[in-house]
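[1] Provided below for reference: sequence and predicted model.
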Amino acid sequence: MTPKDEEQTVAAAFERKLLHIPFAQIAPLYLVTPQKKATVKYKQIATTILETGLVEPIVVARDRQDPRAFTLLDGHLRLEVLKDHGQTAAKCLVSTDDEAFTYNNRISRLATIQEHKMILRALTLGVPEDRLARALNINLKTLQEKRRLLDGICEEAAELLKDKQVALTSFQVLKKMKPLRQIEAARLMVAMNKYTINYVRSLLAATPDRQLVAEAAPKKIKGISREQLDLMERESANLEREVRLVEESYGADHLDLVLARGYISKLLSNARIARYLSQHHGEFLPEFEKITETGALAS
């Protein structure tokens, strides 16, 4: 086998160029109701588009039967805002995957870091800070804090939190840690699915002084002794190791459970086997039924 044969082709997730597509050719997956248009989120999106233009393009996929028709995957509210203000077409990002679930399962939902990148892009395009602050319905100081969000945050930690709803103040606490500790803290936040300021402060409290940046203020926590802090540090390190072990085995364990559940369901669907279990192994049958019922609820 030649090196050329060993090369693997990576399929692009989107077409290379944005397309200017008339709205008449785009089929939405759902209708935006008047109640939805009355929400704060819709009004904020509308104000942002009017003030700065369409920063994040609408995402569509080509119809398999008619290449001139498109399915709207992401941007229903943006599309409605443009329609309400007389627009009839817009530049769209064309996805090569026409499954809305697949796309929406991976896109960042205007998480904290995504909003930071949107602000940077708008400022790069020349939008004044005060105008952008009005569009986002925030004061100028908050806008500047969002602009500097990742200053002092290492790339690995930012990557872990890129699609999470993390409090702005939580990033300020993370900046008091050195890069390696930031990564550990970000992994713990993801594993525990906790992104609140109180949780991040607890991680800071459990961080040894040697893992804090030089300019970080010493930790002063009322009611907690040095011995208790040392214990928290050890527990934090142990939890981090346990989380990594779970991450390594979770995929295989979950697959084994799915296969086992499917096999048991198939067994119980056979009347002869179910009758045999009932007559000779009655203690197993209720447990097997619980397993199959759990699978039905999970699906």
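    Yep, it's here. Numbering: from 1, shown residues only.

[2] make it CA atoms for all contacts and neighbour counts henceforth
    Noted.

[3] roughly how far apart are E145 and L168?
    Going from E145 to L168 by CA to CA, to the nearest Å gives 8 Å.

[4] Does anything pack onto whichever strand or helix holds L204? Which helices or strands?
    Using DSSP states H and E, L204 maps to helix 197-205. Counting contacts by 3 or more CA pairs under 8 Å, 6 or more residues apart in numbering; DSSP states H and E, helix 197-205 packs against helix 168-174, helix 179-192, helix 226-268.

[5] For those helices, give me TSV that also has distance to H20 and mean neighbour count.
    As requested, the helices and strands packed on helix 197-205 are exported to TSV (distance: least, CA to CA, whole Å; neighbours: other CA atoms under 10 Å):
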stretch	distance to H20	mean neighbour count
helix 168-174	36	18
helix 179-192	38	19
helix 226-268	41	13
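
[6] Would you mind giving the ones you listed as a markdown table with distance to L77 added?
    A markdown table is the format used below for the helices and strands packed on helix 197-205 (distance: least, CA to CA, whole Å):
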| stretch | distance to L77 |
| --- | --- |
| helix 168-174 | 25 |
| helix 179-192 | 29 |
| helix 226-268 | 35 |
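
[7] A further structure is provided below for comparison with the first:
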Amino acid sequence: MARRPHISVRMGFEERTAMVRLADIQPLKLVSDEVKRSPKYRQIAASVGEIGLVEPPVVARSRENHGKFLLLDGHLRLEVLRDRGLLEVECLVSTEDEAFTYNKRVNRIAIIQEHRMILKAIENGVSEARIAKALNVDVASIRRRRKLLDGICAEAVDLLKEKHLTLNSFSELRKLAPIRQIEAAELMIAMNNFSNSYVRSLVAATPRNQLATGYTPRAPKGLSDEQLALMERESASLAREFKVAEQTYGTDHLDLVLAVGYLSKLLRNGRVVGYLAKHFQELLFEFQRISESENVAA
């Protein structure tokens, strides 16, 4: 048996962090006064002031200036440290000087993950007041986040665990019975729409027998009973169509791949193409169009 070639994986960072003077770090963008007034900046500043820097900035060694560094990720954190009068910071040193990965390919924490982190911190003895101070929010907001999943069924939580919803969206989901919560989560994922207004529309289109026990819906302003009934029917129809599409997608896709592959093989036969061109030009055009979608089907 032939030996597999040895494949080496090059590390994306130097093995050790480095203490770097802030004066030696060149940012790729400036932090404006408007950004400094934003909630995000104030939250980072509060977190650094309460518990210190959690996530080190990412820098790359400058190719032009020895001893200088390019700042790839952490512009707000670095600006907060400057405002606090710090002179140096511990950094991760990247072996590549590209910032695309940090700007476009780093997953930001979802609200359910944040909820679990808050629960873990409280279990470890951190007070709600200190968490609120670190996140620059009030204690009531931390309590809402702590109780985020109260009344939400486990299946819906699993579907939405990596999605970015608002606190108010979960308040809307609690108005639904568990089976309808799952349907709503599936519809949000299918439509790629996690906005609070969309969740409210799903609640409004839910039949009364699928609402949570004890919840009495208010009649939406400007909608008649007939319009509400129509919304309920359309929502139920959309849910059924989604289920059917989900159940048949794998088989349909396999059939498509096989059909496209067969047509592509036929069109590589010159005699077949010549015959179709002579007698069935429109059919040949459609076959060629389908064959061109082979990469999409695969």
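    Happy to help now that I have it. From a predicted model like this one, the values you see are computed outputs, not experimental measurements.

[8] still on that earlier bit, what angle separates the helix holding L204 of the first structure from helix 226-268?
    Interaxial angle, helix 197-205 of the first structure versus helix 226-268 (axes from the mean of the first three to the mean of the last three CA atoms, to 10 degrees): 120 degrees.

[9] whereabouts in the second structure does helix 197-205 of the first structure align?
    Counting by TM-score structural alignment, helix 197-205 of the first structure lines up with residues 196-204 of the second structure.

[10] If you count neighbours, what's buried in the matching stretch?
    Buried residues in stretch 196-204 of the second structure, counting neighbours by 16 or more other CA atoms under 10 Å, are found at N196, Y198, V199, R200, L202, V203, A204.

[11] Next one: the closest residue to the fifth one other than its chain neighbours relative to R240 of the second structure, how far apart?
    Nearest residue to L202 of the second structure in three dimensions, chain neighbours excluded: A184, at 6.7 Å (CA to CA, 6 or more residues apart in numbering). According to CA to CA, A184 of the second structure stands 12 Å off from R240 of the second structure.

[12] Repeat that for V48 of the second structure.
    According to CA to CA, V48 of the second structure stands 49 Å off from R240 of the second structure.

[13] Same question for R16 of the second structure.
    Relative to R240 of the second structure, R16 of the second structure is positioned 54 Å away (CA to CA).

[14] got it, and S224 of the second structure?
    25 Å.

[15] can you check G261 of the second structure too?
    31 Å.

[16] repeat for V106 of the second structure
    As defined by CA to CA, V106 of the second structure lies at a distance of 35 Å from R240 of the second structure.

[17] Equivalent analysis for K40 of the second structure, please.
    41 Å.

[18] can you check A297 of the second structure too?
    Per CA to CA, A297 of the second structure is found 25 Å from R240 of the second structure.

[19] do Y249 of the second structure as well
    In terms of CA to CA, Y249 of the second structure sits 14 Å off from R240 of the second structure.

[20] Pull the contacting residues for M118 of the first structure.
    Contacts were defined as CA atoms under 8 Å, 6 or more residues apart in numbering; by that measure M118 of the first structure touches V55, E56.

[21] for the helix or strand containing it, the distance to its chain's centre please.
    Element membership of M118 of the first structure [criterion: DSSP H and E] is helix 112-124. Relative to the chain's own centre, helix 112-124 of the first structure is displaced by 16 Å; criterion: CA atoms, centre = their mean, to the nearest Å.

[22] Show me the contact partners of the very next helix or strand once past it.
    As assigned by DSSP H and E, the chain's next helix or strand after helix 112-124 of the first structure is helix 129-136. With CA under 8 Å, 6+ apart as the test, helix 129-136 of the first structure has contacts from Q44, T47, T48, E51, T52, I119, A122, L123, N139, L140, L143.

[23] before we move on, the earlier item: for the residue nearest to L202 of the second structure, give its distance to R200 of the second structure.
    A184 of the second structure is 10 Å from R200 of the second structure, by CA to CA.

[24] same thing with Q113 of the second structure?
    Applying CA to CA, the value for Q113 of the second structure to R200 of the second structure is 23 Å.

[25] what's the answer for V139 of the second structure, then?
    Applying CA to CA to V139 of the second structure and R200 of the second structure gives a distance of 26 Å.

[26] Just flag the most distant two among the contacts of helix 129-136 of the first structure.
    Across the contacts of helix 129-136 of the first structure, no pair lies farther apart than Q44 and L123, at 17.8 Å, counting by CA to CA.

[27] Quick check: R181 of the first structure touching D209?
    No - counting by CA atoms under 8 Å, R181 of the first structure stays clear of D209, with 10.9 Å between them.

[28] Which SSE is immediately downstream of the top strand by length along the second structure?
    Taking DSSP state E as the criterion, the second structure has its longest strand at strand 88-94. For strand 88-94 of the second structure, the succeeding helix or strand toward the C-terminus, using DSSP H and E, is helix 100-104.
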